[in-house]
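S.K.: Here is a sequence with its predicted model. Questions after.
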Amino acid sequence: MNFEHTEDRRMLADSLNRFIAEQYAFDKRDRIARSAQGFSTEIWQQFAELGVIGALFSEADGGFGGAGFDVAVVFESLGRGLVVEPLLGAVMAGEAISAAGDDAQKAQLADIIGGTTIAAFAHDEPDAHYELARVQTRAERSGNGWVLQGAKAVVPQGEQADLFVVSARSSGAADSEAGISLFLVPAKTPGLSVRGCPAIDGGRVAELTLDGVTLGADALLGAEGQGHTTLERAIGRGVLALCAESLGAMEAAKTATLDYLRTRKQFGTLIGSFQALQHRMADLLLEIEQARSAVINAAAAIDADRLTRERALSAAKFSIGRIGTLVAEESIQMHGGIGMTWELPLAHYAKRLVMIDHQLGDEDHHLQRYIALGKQVAA
């Protein structure tokens, strides 16, 4: 199988990498990430104009990409630049709307692609422990509509979102796959409160409280109680995006570490000439190539049957979690004390690599999930 990118994807990667290098230098990124808003509206609009958001959506949805490798190309570039703009929310919320929405709901994709609507995916809950089906937020019928009651945690860029895709349980036990429904909730809906805080790796996250949020019948995304399949697809796209982002961050950390080994002298000798450091760096390069293979495998499987897709995604997330942490630790170690300083970009890459492991399921969670899915294949 040929895994080389198409000419269009290579052009997209080149233009996006060039834009980030020229317009998203580390000092500017640091100011954006620590700002009260948590991202730059100006940069977000420029991403829309460059077609970066559109590359995440299929032509049927108004974009010009949408395949697994399109998502991987975009997010690898974002990882290289530590970009904090809310593209992850666009990927997951957009996939849910595309997969389950009616024509009126899908019409909102145009505004997401155009950058005028910021969408966020609100599924995680305080006690969910990464379990996809564990949803305690309740959705009860009220006349022709719905009333939502519950809470969602760690929603990236939730404060600035215009539209949320929210999971809620309309029937069944708290950990049952059956009975989960998805809803489109505008940010200004009465009863919805959003409390934000800075994230350790830059940008902002938010907690959502839904206290008697009243929605019309048109807010239901897909069939009542049948949202688990859509939820799995949307989060699967998010997992692929995070894996590719981590790969980009690994590449940046690797490059910075190699440059340091080639220029830093100790006792009058370049430390890159020390055999012990050469061996550690060679091991790291091999691990990063293994991570790249895992991302390629996940991108190729994103539109395959469910078990093939989910096993590839969990395998990639497990690999990325383990290797990303290793890259963060080794890069810091080979830099020495300077590697921990705030002013050096490497420390921020290390934080992001570690935190990606904890988004949408850490390596332990995905290893167990991979094993469980393998048993289903065997059966």
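M.R.: Received it, and whenever you're ready, just let me know what you need.

S.K.: all contacts plus neighbour counts: C-alpha atoms, from now on.
M.R.: OK.

S.K.: Go ahead and confirm Phe26 touches Pro345.
M.R.: Yes: Phe26 is within contact range of Pro345, at 6.8 Å (criterion: CA atoms under 8 Å).

S.K.: Tell me where this protein has helices.
M.R.: Counting by DSSP state H, one finds helices in the chain at the ranges 7-23, 26-33, 41-50, 68-80, 87-100, 103-106, 109-113, 228-263, 275-301, 306-335, 345-357, 363-378.

S.K.: These: which one's closest to Ala161?
M.R.: helix 87-100 (9.0 Å; CA to CA).

S.K.: rewinding a little: quick one: the helices of the chain as a markdown table, columns for distance to Leu148 and mean neighbour count too.
M.R.: Listed next are those as a markdown table, based on distance: least, CA to CA, whole Å; neighbours: other CA atoms under 10 Å:
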| stretch | distance to Leu148 | mean neighbour count |
| --- | --- | --- |
| helix 7-23 | 40 | 15 |
| helix 26-33 | 32 | 18 |
| helix 41-50 | 30 | 16 |
| helix 68-80 | 32 | 25 |
| helix 87-100 | 18 | 24 |
| helix 103-106 | 19 | 13 |
| helix 109-113 | 24 | 20 |
| helix 228-263 | 17 | 23 |
| helix 275-301 | 34 | 18 |
| helix 306-335 | 29 | 23 |
| helix 345-357 | 30 | 23 |
| helix 363-378 | 29 | 15 |
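
S.K.: Next up, a structure to set beside the first:
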Amino acid sequence: MLKLIQTEEEIMLQEAARGLLDRSAPVSRLRELRDANQTRDDALWQEMVDAGWAGILVPESAGGADMGHTAAHVLAREMGRTLAVSPFLSTAVMAATVLRRLDDPRCQAALAQIASGARTYAIAVDEGSKFNPERIELMAEKRGNGYVLKGEKRFVVDGGNADHVLVLAQSKDGPCLFDLPADRAGLRRNVSAMIDSRDAARLEFDDVAVSGDELLGAAGDGRALLRYGLEAGQAALAAESTGLAQAAFAITTEYLKERKQFGVTIASFQALQHRAAHLWCEIEMTTSAVLQAGRILDADPDAATLAVSVAKARAIDTAQLAAREGVQMHGGIGMTDAYDMGFYMKRARVAAEWLGDYGYHAAQVAQLRGF
């Protein structure tokens, strides 16, 4: 039976993470980055690397900590609390999960670079307006011992700042997954800042030459291989969204205890108490769903799809509810930039779309349940 409470080691990791992030990445830091039109925080990422977070899923043989997905979720949840800006999900979670599945010296070298902070990744999978890894129109044409890539990828989160990109493309042998330097000739990155002040890119591949050595696994296995990274990322993003909801709830309840109307604090109003209690219950259930997903990813990643989609769907709904309730219970000032609640709402909106929205994951759950 899976243990759905945190271990002592996970609690210690949480406390250490909270201390680092409260000190180096409070929400005020995100405000500074936004005002400076910056979508990366190199100093924070270096602190994370020094703390061993970049290697949280990297095997010890490659210089990592190899603490597992549940531990990675502890970190992601704390990052969600302060809305930290980092390549953690794309690099330390998704890319590391894919690379560690391959018994290849090149992958071991890449994992060592992830753990040391020498390399960051973005994941290029989306091509339409919605997440759909089954749709692959980016073509990989065989050329000698290598391939030539033609087409584009959209909504590549961290794509503007990453050193490398994992690219899913279609070949005559089936889906292929490539590990490419982001500065490869013919690869053009159109970068924009998202509403939550992180970067995303549209990648255009204009006859991009790749060698056979840059193919991960075998031709035709790309989608199946990337699936492990995507599900790891979906679960970690659910954890981040849960941390976001917890922080938004804490900020809101503190405001309810301070704000007065008619000579009393508005926390004494029964209608607001009911709304706060409902939100607390939703957060607790989502926290359990995320913990379940982490435990299954650690124990049996081949059987994790259902738990991951339940966690992601719940986290999407809960994070957006927490942000909406936060804005509304703050009243008119909740809509102003002077208060942080708007930052939580924007991050929740982006997290709701990245790696599959509520509809996508609800459909996954229904299918796996036989409906």
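M.R.: Structure received. The shown structure was predicted, so the numbers you read here are calculated from the model rather than taken from an experiment.

S.K.: re the thing from before, any chance of the helices of the first structure in TSV, with distance to Ala217 of the first structure too?
M.R.: Below are the helices of the first structure laid out as TSV (distance: least, CA to CA, whole Å):
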stretch	distance to Ala217 of the first structure
helix 7-23	39
helix 26-33	38
helix 41-50	31
helix 68-80	32
helix 87-100	15
helix 103-106	12
helix 109-113	19
helix 228-263	19
helix 275-301	35
helix 306-335	29
helix 345-357	36
helix 363-378	35
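
S.K.: wait, which of those is closest to Arg169 of the first structure?
M.R.: Among the helices of the first structure, the nearest to Arg169 of the first structure by CA to CA is helix 228-263 (10.3 Å).

S.K.: That closest one against the second structure, how far on average?
M.R.: Its match in the second structure and helix 228-263 of the first structure itself, once the structures are fitted together, sit a mean 0.6 Å apart by mean CA distance after the TM-score superposition for the first structure.

S.K.: Which elements pack onto that helix?
M.R.: Where contact means 3 or more CA pairs under 8 Å, 6 or more residues apart in numbering; DSSP states H and E, helix 228-263 of the first structure is packed against helix 68-80, helix 87-100, strand 269-270, helix 275-301, helix 306-335, helix 345-357.

S.K.: out of those, which comes closest to Phe57 of the first structure?
M.R.: Closest of these to Phe57 of the first structure is helix 87-100, at 7.7 Å (criterion: CA to CA).

S.K.: What lies in contact with the closest one?
M.R.: 53, 56-57, 61, 105-106, 109, 112, 118-121, 156, 164-165, 221-223, 230-231, 233-235, 237-238, 241-242 (CA atoms under 8 Å, 6 or more residues apart in numbering).

S.K.: got it, and stretch 119-133 of the first structure?
M.R.: Stretch 119-133 of the first structure is contacted by residues 86, 89-90, 92-94, 112, 134-136, 151-158, 161-167, 174-177, 180, 228, 231-232, 360-361, 365 when judged by CA under 8 Å, 6+ apart.

S.K.: Mark which of those are buried, thanks.
M.R.: By neighbour count, with 16 or more other CA atoms under 10 Å, the contacts of stretch 119-133 of the first structure hold 86, 89-90, 92-94, 112, 134-136, 151-158, 161-167, 174-175, 177, 180, 228, 231-232, 360-361, 365 as buried.

S.K.: surely Glu60 of the second structure meets Asp66?
M.R.: Yes: in this structure Glu60 of the second structure lies within contact range of Asp66 using CA under 8 Å: 6.0 Å.

S.K.: neighbour count winner among these two?
M.R.: Asp66 (18 against 14; other CA atoms under 10 Å).

S.K.: Let me see the contact set for the more buried one.
M.R.: Per CA under 8 Å, 6+ apart, neighbours of Asp66 of the second structure: 55-60.

S.K.: before we move on, what about Val327 of the first structure?
M.R.: Contacts for Val327 of the first structure (CA under 8 Å, 6+ apart) come out as 250, 253-254, 284, 350.

S.K.: And for Lys254 of the first structure?
M.R.: Here Lys254 of the first structure is in contact with 285, 327, 331 (CA under 8 Å, 6+ apart).

S.K.: Now check the last one against the second structure: what is it aligned to?
M.R.: To tie it back to what came earlier, the one meant is Ser331 of the first structure. Aligned by TM-score structural alignment, Ser331 of the first structure pairs with Gly326 of the second structure.

S.K.: Next one: the nearest residue to that match once chain neighbours are set aside from Gln328 of the second structure, what distance?
M.R.: Closest residue in space to Gly326 of the second structure, ignoring its immediate chain neighbours: Thr252 at 5.4 Å, by CA to CA, 6 or more residues apart in numbering. Between Thr252 of the second structure and Gln328 of the second structure the computed distance is 9 Å (CA to CA, to the nearest Å).

S.K.: same thing with Thr253 of the second structure?
M.R.: For Thr253 of the second structure, the distance to Gln328 of the second structure (CA to CA) stands at 12 Å.

S.K.: neighbours around Thr269 of the first structure, how many?
M.R.: So Thr269 of the first structure, with other CA under 10 Å, has 11 neighbours.

S.K.: That one maps to what in the second structure?
M.R.: In the second structure, Thr269 of the first structure lands on Val264 (TM-score structural alignment).

S.K.: Against Gly331 of the second structure, how distant is that match?
M.R.: For Val264 of the second structure, the distance to Gly331 of the second structure - CA to CA - is 16 Å.
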